[in-house]
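Undergrad: I'd like to go over a predicted model; first the sequence, then the structure.
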Amino acid sequence: MGAGPLDIGGGHLTQREMFTRMLTSRPLPADVIVDPHTLGGVPVLEISIDDVTPNGTLLWFHGGFYVLGSPRTSAALAADVARRTGARVISVDYRLAPEHPYPAALDDALAAYVALLDAAGAAGGGFSRSEGRGAACAVVGESAGAGLAVALLIAARDQGLPMPAAGVLFSPYADLTLSGPSMTTKTAVDPSFTPEAIAVRARDYVGAADASDPLISPAFADLRGLPSLLIQAGSHELLLDDAVRLAARAATDDVPVTLDVTPGVPHLFQAFAPILGEGDAALRRVTEFLARRLASEAARAPRIGG
C-alpha cells in the first residue's frame, strides 16, 4: 500500500475514501448476510452466513488507525471468520478521528458491549450484567480495532462488567506513543506503512489526551482480570512490538495469552487467507481458539429453567 495512491498519513478525507474503495471493491460471497442496525445507539453491521445457526457472537472492531475504515471495509475478513467459526459478527461502526478523537471510539465500543450484554441477558442467554458473567461471546479487533478491543475490556473490567469468553487481536495497534523498537527496525520490510504516516494518524486520535494513557495505549495497561487472548502479528510489520509487548504485559498480569507471530508476512496478512497459505493457517488457529473458548463459556452459562 505504501507505493500506491493510499497514503495513510495524507489528508484524512481523501485517504478515507481511497481506503474504503480499495477494501470494498470486491463483492462479498452471495451467502453472506449483512444487516445494518444499531446497538446501544451505535451503528453496527451484523454479518452472518446464510443457513448457519450462529453458535456465538463476535463483537468486531475494524482497523484504520482510528481515522479510516468502517465495518464494511473489514466485512470480507469478518465474514471469513464467521464462516469458519459458525458465529455471527457484530461489527461496530465507532466514530472516527480527527472529527471524534479519544474517547469517542471507546465510548461507542462500551455502549455497544453493554447493549449486547443486556440483549443477550434478556433473551435468556446467560450473558448479562446483573449476573456478572458472560457466555458465548468474544471480542475481535484488527489493528486499531484490536487496540480498541483491549481498551474496551479494560474499561468493562473497571466498571465491574462481565468479561466475554475471549479476545482475538489481529496486529494490535497498542502503543500510540510509537515507542516500540519495530517502528524503526521494520521500516525496510513493512510494505504498507511508515512511522511518519502512523504518527499523523496517532495525533488525530489522541487529540488533547496523553498518548500513554492505558485506554489509548493498552501496551501500558494493567491487564489483570481480562479473558484469554490470542494475539496474531506478522514479523514484517511496524506494529510487531505492539503485539509482543501487549502479550508480555498480559503474561505478567496472569492473563492466559497466546502470541502467534508468522514470519515473513505483513500487517493483517489474515485478510489474504483465500490466496495466502499463512493467512489461512492463521485463521485456522483463530477458529480452534474461539471454538475452545466459546464452548467453554457456553458450558458454564446457566441453563434456562435449570
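TA: That came through, no problem.

Undergrad: make it CA atoms for all contacts and neighbour counts henceforth
TA: Will do.

Undergrad: nearest residue to the most centrally placed residue in the chain other than its sequence neighbours?
TA: Nearest to the geometric centre of the chain sits residue 141, at 0.6 Å (Cα atoms, centre = their mean). In space, and not counting its chain neighbours, residue 141 is closest to residue 61: 4.6 Å by Cα to Cα, 6 or more residues apart in numbering.

Undergrad: so that neighbour makes contact with residue 89?
TA: No: the criterion here is Cα atoms under 8 Å, and residue 61 misses it with residue 89 at 10.0 Å.

Undergrad: one step back: ok, then the element right after the strand or helix carrying the residue nearest to the centre of the chain?
TA: If you go by DSSP states H and E, residue 141 is part of strand 137-142. Sequence order places helix 144-158 as the next helix or strand after strand 137-142, per DSSP H and E.

Undergrad: roughly how far is whichever helix or strand comes after that following helix from the heart of the chain?
TA: Moving toward the C-terminus from helix 144-158, the next helix or strand (DSSP H and E) is strand 166-170. Relative to its chain's centre, strand 166-170 lies at 7 Å (Cα atoms, centre = their mean, to the nearest Å).

Undergrad: one more structure, for comparison:
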Amino acid sequence: MSLFEDLNTDPAETEVIRITADERAREAALRERFASFWKSASGEPRVIYDAFIAATPLATEVTLDAVEEDGVRGWWVRPTHAHPAQAILYIHGGGYGLGSARAYRGFVSQIVSRTQVPALAIDYPLAPEASLPAAPVAALTAWRWLVNQRCNQIAVVGDSAGGGLTLVTLAELGRRTVGPAPIAGVVFSPWADLAFTGASMTDSAVTDPLITHDYLQDCARKYLGNVGPTDPLASPLFGEFRGLPPLLIQVGTDERLLDDARQFAKRAAQAGVRVRCEVWEGMHHVFQLDVAHLESSRAALDRTARFLRGAFNA
C-alpha cells in the first residue's frame, strides 16, 4: 500500500484543509493568548521561547531519558512498547538561534504516543555563537548515533528552522551509498528558503501572529555566517531532490513560511519525490504544537502518525 493512500489524495498535489467556524473561534482565542504571552514575557529570549514551546503537554505512557554521548545531546522520548530497530530523529525549530530538545519533549511525546515509535530530539549548535555548517553536522552526527544504536528504520521530523534542517539532512543522507536510508520525512512549516523568494514573506494578505519577515532576516544573517543564502546547506529549496524519501509537509495559510512549503513541495514532486503538502486554512506557524487548544493540531498530528506508521510498516 502507498504511504499516501490513506490520506486520500494525489501525493504530488497540495490539499487545502478547511476548518469550522468553531475552530476559527478557538484559533482567535489562542492568538489572544499568544499576544498576551509575548507582551508580558521578559528575560532572556531563549528562556522565553522554551517556556512558550514547553506548554505543549506531555503525553501519557512515555519515558524521558537524557542523552549526552559521542557528540550527541538531546532526549530520548520513548513509548512503553516500541520496536528496537525503529526511531524518529526530531530536529527542533527556533530560527536557528532559539529552542532546545528539553523544551520540545512535550511536543515530541505527542508524536511518539501516536506512532508508538521512539524519538530522539536533539540539540544542535545555535546562532550566533555557531553558524553553518555546525547544525547540519550535528544532525548527521545524531543520525550516525542512531544507526550505531542498531536503528535501521529511521524517519526525520522537524518544525520551522528544524524543518529546513530536516530537509537538508535528508538530502545529505540521500547522496550516501552505505548504511540505512531514511524511510520518510515530515516537516511542519519548514523554513526551506533563506533567500526569501516566496511571495508570502511580504504578502500583506498573510497575517502571521508569531513571526515576521524582519525577524527571519535577522535569524538568517546570524545563521549563515560566510555561507550564501542559496547554498543547499542553508536553503534546501535550492538543493538536491533526487534520493529524498516520501515526504509529508504541513503548513498554515497564516504564516510567512507558507510559500517555503509550497515551493519545496512543487519542486520535490517535479523531481519525482513522493511528497504530500497539506495547507491548513487559518492556521498559524507550527500550529501542531497547540494540541491542548485546537482540534486542527490534534488532527494534523493524527495524519502525521498515519503517514509515519505507514512508512515504518511498509
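TA: On my side now, so go ahead. These figures come from a predicted structure and were not determined experimentally.

Undergrad: follow-up on the earlier one: so what's the residue count around the residue nearest to residue 141 of structure 1?
TA: Using other Cα atoms under 10 Å, residue 61 of structure 1 is surrounded by 31 other residues.

Undergrad: Repeat that for residue 37 of structure 1.
TA: Close neighbours of residue 37 of structure 1, defined as other Cα under 10 Å, add up to 12.

Undergrad: where along structure 2 do the helices fall?
TA: Applying DSSP state H to structure 2 gives helices spanning 21-40, 45-53, 105-115, 134-148, 161-174, 213-224, 258-270, 295-313.

Undergrad: Please give me every residue in contact with the residue nearest to residue 141 of structure 1.
TA: If a contact means Cα atoms under 8 Å, 6 or more residues apart in numbering, then residue 61 of structure 1 has 71, 91, 92, 93, 139, 140, 141, 142, 145, 146, 148, 149 as its contacts.

Undergrad: Map the third one across to structure 2 for me.
TA: With TM-score structural alignment as the matching criterion, the partner of residue 92 of structure 1 in structure 2 is residue 122.

Undergrad: quick one: that match and residue 182 of structure 2, what's the gap?
TA: 17 Å (Cα to Cα, to the nearest Å).

Undergrad: cool, residue 171 of structure 2 as well?
TA: Separation of residue 171 of structure 2 from residue 182 of structure 2 (Cα to Cα) stands at 10 Å.

Undergrad: since we're on the residue mapped onto residue 50 of structure 2 from structure 1, how many residues are nearby?
TA: Under the alignment (TM-score structural alignment), residue 50 of structure 2 pairs with residue 20 in structure 1. Counted with other Cα under 10 Å, residues neighbouring residue 20 of structure 1 total 17.

Undergrad: I'd say residue 20 of structure 1 and residue 75 touch.
TA: No: using Cα under 8 Å, residue 20 of structure 1 is not in contact with residue 75; the gap is 11.3 Å.

Undergrad: Which residue of structure 1 sits opposite residue 255 of structure 2 in the alignment?
TA: For residue 255 of structure 2, the residue aligned by TM-score structural alignment is residue 237.

Undergrad: wait, doesn't its match sit right on residue 182?
TA: Yes: taking Cα under 8 Å as the definition, residue 237 of structure 1 is a contact partner of residue 182 at 7.5 Å.

Undergrad: In terms of neighbours, single out the busier of those two.
TA: Shown here are residue 237 of structure 1 and residue 182; by other Cα under 10 Å, residue 237 has more neighbours (26 against 19).

Undergrad: Let me see the contact set for the more buried one.
TA: Contacts for residue 237 of structure 1 (Cα under 8 Å, 6+ apart) come out as 182, 186, 187, 189, 190, 191, 265, 266, 267.

Undergrad: counterpart of the fifth one in structure 2?
TA: Here residue 190 of structure 1 is matched to residue 208 in structure 2, going by TM-score structural alignment.

Undergrad: Tell me how far the residue nearest to its match when sequence neighbours are not counted lies from residue 102 of structure 2.
TA: Spatial nearest neighbour of residue 208 of structure 2, chain neighbours left out: residue 255 (4.5 Å); criterion: Cα to Cα, 6+ apart. Per Cα to Cα, residue 255 of structure 2 is found 25 Å from residue 102 of structure 2.

Undergrad: Then residue 222 of structure 2?
TA: 23 Å.

Undergrad: From one end of stretch 256-276 of structure 1 to the other, what's the distance?
TA: Length of stretch 256-276 of structure 1, first residue to last, Cα to Cα: 28 Å.

Undergrad: same thing with stretch 268-278 of structure 2?
TA: Terminal residues of stretch 268-278 of structure 2 are spaced 14 Å apart (Cα to Cα).

Undergrad: same question, stretch 264-278 of structure 1
TA: Start-to-end, stretch 264-278 of structure 1 (Cα to Cα) is 9 Å.

Undergrad: Can you give me the neighbour number for the closest residue in space to the match of residue 92 of structure 1 that isn't next to it in sequence?
TA: In this structure, residue 122 of structure 2 finds its nearest non-sequential neighbour in residue 74, 4.1 Å apart by Cα to Cα, 6+ apart. Using other Cα under 10 Å, residue 74 of structure 2 has 22 other residues around it.

Undergrad: Need the residues touching each of residue 237 and residue 182 of structure 1.
TA: Taking Cα under 8 Å, 6+ apart as the contact rule, residue 237 of structure 1 and residue 182 touch no residue in common.

Undergrad: which residues touch the corresponding residue of structure 1 for residue 81 of structure 2?
TA: Aligned counterpart of residue 81 of structure 2 in structure 1: residue 52 (TM-score structural alignment). By Cα under 8 Å, 6+ apart, the contact list for residue 52 of structure 1 reads residue 86.

Undergrad: do residue 246 of structure 2 as well
TA: 3, 183, 184, 185, 273, 274, 275.

Undergrad: That one pairs with which position in structure 1?
TA: Matched across to structure 1, residue 246 of structure 2 falls on residue 228, judged by TM-score structural alignment.

Undergrad: quick one on the thing from earlier: what about structure 1, which of the contacts of residue 246 of structure 2 hold up?
TA: Shared with structure 1 under both residues aligned by TM-score structural alignment, their matches' Cα atoms under 8 Å, the contacts from these are 183, 184, 185, 273, 274, 275.

Undergrad: Adding neighbour count and distance to residue 65 of structure 2, write the residues you listed out as TSV.
TA: Formatted as TSV, those follow (neighbours: other Cα atoms under 10 Å; distance: Cα to Cα, whole Å):
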residue	neighbour count	distance to residue 65 of structure 2
183	20	24
184	25	24
185	27	24
273	20	35
274	21	34
275	27	33
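
Undergrad: Between these, which sits nearest residue 265 of structure 2?
TA: residue 275 (6.3 Å; Cα to Cα).
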